[in-house]
Structure formats: structure tokens, C-alpha cells
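A.B. asks: turn this into a model:
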Amino acid sequence: MLLRIHHAAIICADYERSRRFYTEVLGLRVLAEHYREPRQSWKLDLALADGSQIELFSFPNPPPRPSFPEAQGLRHLAFEVDDVAQCKQGLEAMGVAVEPVRVDEYTGRRFVFFSDPDGLPLELYEAAQGEEVAGGSEMG
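C.D. replies: As a prediction, the model looks like this:
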């Protein structure tokens, strides 16, 4: 039986740029960081408040995403937040371009899209009222 998502793995084009984005802009906590010499690759384990993780990898000359936004594979990675508008303002204050806030026609919850430094589509999705996100985020 599947319990929850443990991690999402992301390959970036510029490791230092992406490391700064995920730690300083999104406020994720570093669990471990290793340079894997045989692969000429960095692996950075980042923690979210609920215990799930993002693994950030660098590889020499990774191929670009073939098309956007409807390429086969991961469409986007969504993070749940307490207040979409507040997090949107925090991202914009740090120079991140964020799309206008939308409302999910089925749940009534607010959400917004933005991209990481490599153009990976990311989403902020608002928690249902009364469901605060444990640990919060440094974005707001």
C-alpha cells in the first residue's frame, strides 16, 4: 500500500542557481548534500515541513525538456501552503515571476503557478480552511 510521496527528483542545469532558489527563495531545509565524483554530479536532499523531500541533482549536459508545458512526464510539482496570495507576494518580492492567482473550479481553493530557474513548472495550492500546513514556509 502506498502511504505518501517520499520525494520528487529534479535535474537542474545550474546547480548553484537551483540550490539558492530551493533553499533561499522557497525556504526548503537542507538534509544532506553530496558530490558524487564518478558521475560528476551533486545530490542535494531538501525537506518540506511534512517530511516529504525534493532531491536536486546536477549532471553534465542534461538534455532540455522537449516541450512546455504539455510534455509527457511530470506536468508540475505542487506545494500546499496556508495562504497563496501571501506566498505569491513573497516570491514576487524575491524577483520570481508568478502567474495570477486562480481558483480551482472543483474545490474552490486558490492556486498559482511559477517556475524554478530551469523552467520546471511549480504550483502553490492553498490548504483547505482549517487545515494549517505544519511547519510553514519561509516564502510568506
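
A.B. asks: every contact and neighbour count from this point should use C-alpha atoms.
C.D. replies: OK.

A.B. asks: hang on, residue 113 in a helix?
C.D. replies: No - under DSSP: H, G, I helix; E, B strand; the rest coil, residue 113 sits outside any helix and is assigned strand.

A.B. asks: want to put them side by side, so please do this one too:
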Amino acid sequence: MHITGLHHVAIIASDYARSRDFYCRVLNLEVIAENWREERQSWKLDLAPCGLRHLALACGDAAAMRAHLRGLGVETEALRVDEYTGARFFFCADPDGLPIEFYQPA
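C.D. replies: Purely as a prediction, here's the structure:
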């Protein structure tokens, strides 16, 4: 299984409007998508990578990558489907607990 690249970086913001302004106006990052998630009562704002909440690596086959990692003894979360893009993804953690997402673009 091969990593095909860095897909995205996610952050948690204490003040959404202030953070959105900073990343868009100050850093001039382009908004890829912006969605309100009712079940979480939070915004999901996709921008060009900046900041770090978790590392997301693009892969060609998320299910195969998950099976490969599990075969190496790595605990993983269940395979999921992104409700906005249809992409398949799952998470595991690095040795320090940093979430790592493996993302198969749709």
C-alpha cells in the first residue's frame, strides 16, 4: 500500500468566524467547501492545508490500507464515507496519539 500524497489538514477553532477570517483574509487561503454539520453543531471549512489537528494522507484504496495497517497490529477506526464528497476514509493514531486519516478521494 502506498501513500499518494497529503490530502488535507484539519484544525479545531475556538472562534469560527475569527479563524475563518484569519485563514481566508489574512493568509489568503481559498475556500474549497464550507458546510454546517447539524449533528455536531459546527462548521466544516475546507481550505488549502494550514494548521494541524490531524494529518490526512491520500491513498488509492482506503479499505486495503486499513487492512494492511491492521495486519501490522495498528488499531484503526471503522471505514467511513464522507457525506459531502463520497470519499472513503478511516483514522488511526500515531504513537503519540496524533490522529492520522487515510483518505481515498472519490
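
A.B. asks: just give the TM-score of the two.
C.D. replies: The TM-score (TM-score structural alignment, normalised by the length of structure 2) is 0.53; 65 aligned residues with a C-alpha RMSD of 2.6 Å.

A.B. asks: all strands of structure 2, in order?
C.D. replies: Assignment of strands within structure 2 using DSSP state E yields the ranges 3-10, 31-37, 42-47, 54-59, 80-81, 88-93, 99-104.

A.B. asks: mind putting the ones you listed into TSV with distance to residue 72 of structure 2 and mean neighbour count?
C.D. replies: Output for the strands of structure 2, formatted as TSV (distance: least, C-alpha to C-alpha, whole Å; neighbours: other C-alpha atoms under 10 Å):
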stretch	distance to residue 72 of structure 2	mean neighbour count
strand 3-10	16	15
strand 31-37	34	11
strand 42-47	31	16
strand 54-59	17	20
strand 80-81	21	14
strand 88-93	12	20
strand 99-104	16	22
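
A.B. asks: so how far is residue 105 of structure 2 from the residue nearest in space to the middle of structure 2?
C.D. replies: Centroid-nearest residue in structure 2: residue 56, 4.8 Å away (criterion: C-alpha atoms, centre = their mean). The gap separating residue 56 of structure 2 from residue 105 of structure 2 is 11 Å, by C-alpha to C-alpha, to the nearest Å.

A.B. asks: cool, and residue 55 of structure 2?
C.D. replies: 15 Å.

A.B. asks: what does residue 77 of structure 2 give?
C.D. replies: Residue 77 of structure 2 sits 18 Å away from residue 105 of structure 2, going by C-alpha to C-alpha.

A.B. asks: between those two, point out the one with more neighbours.
C.D. replies: Higher neighbour count among residue 77 of structure 2 and residue 105: residue 105, with 16 against 12, using other C-alpha atoms under 10 Å.
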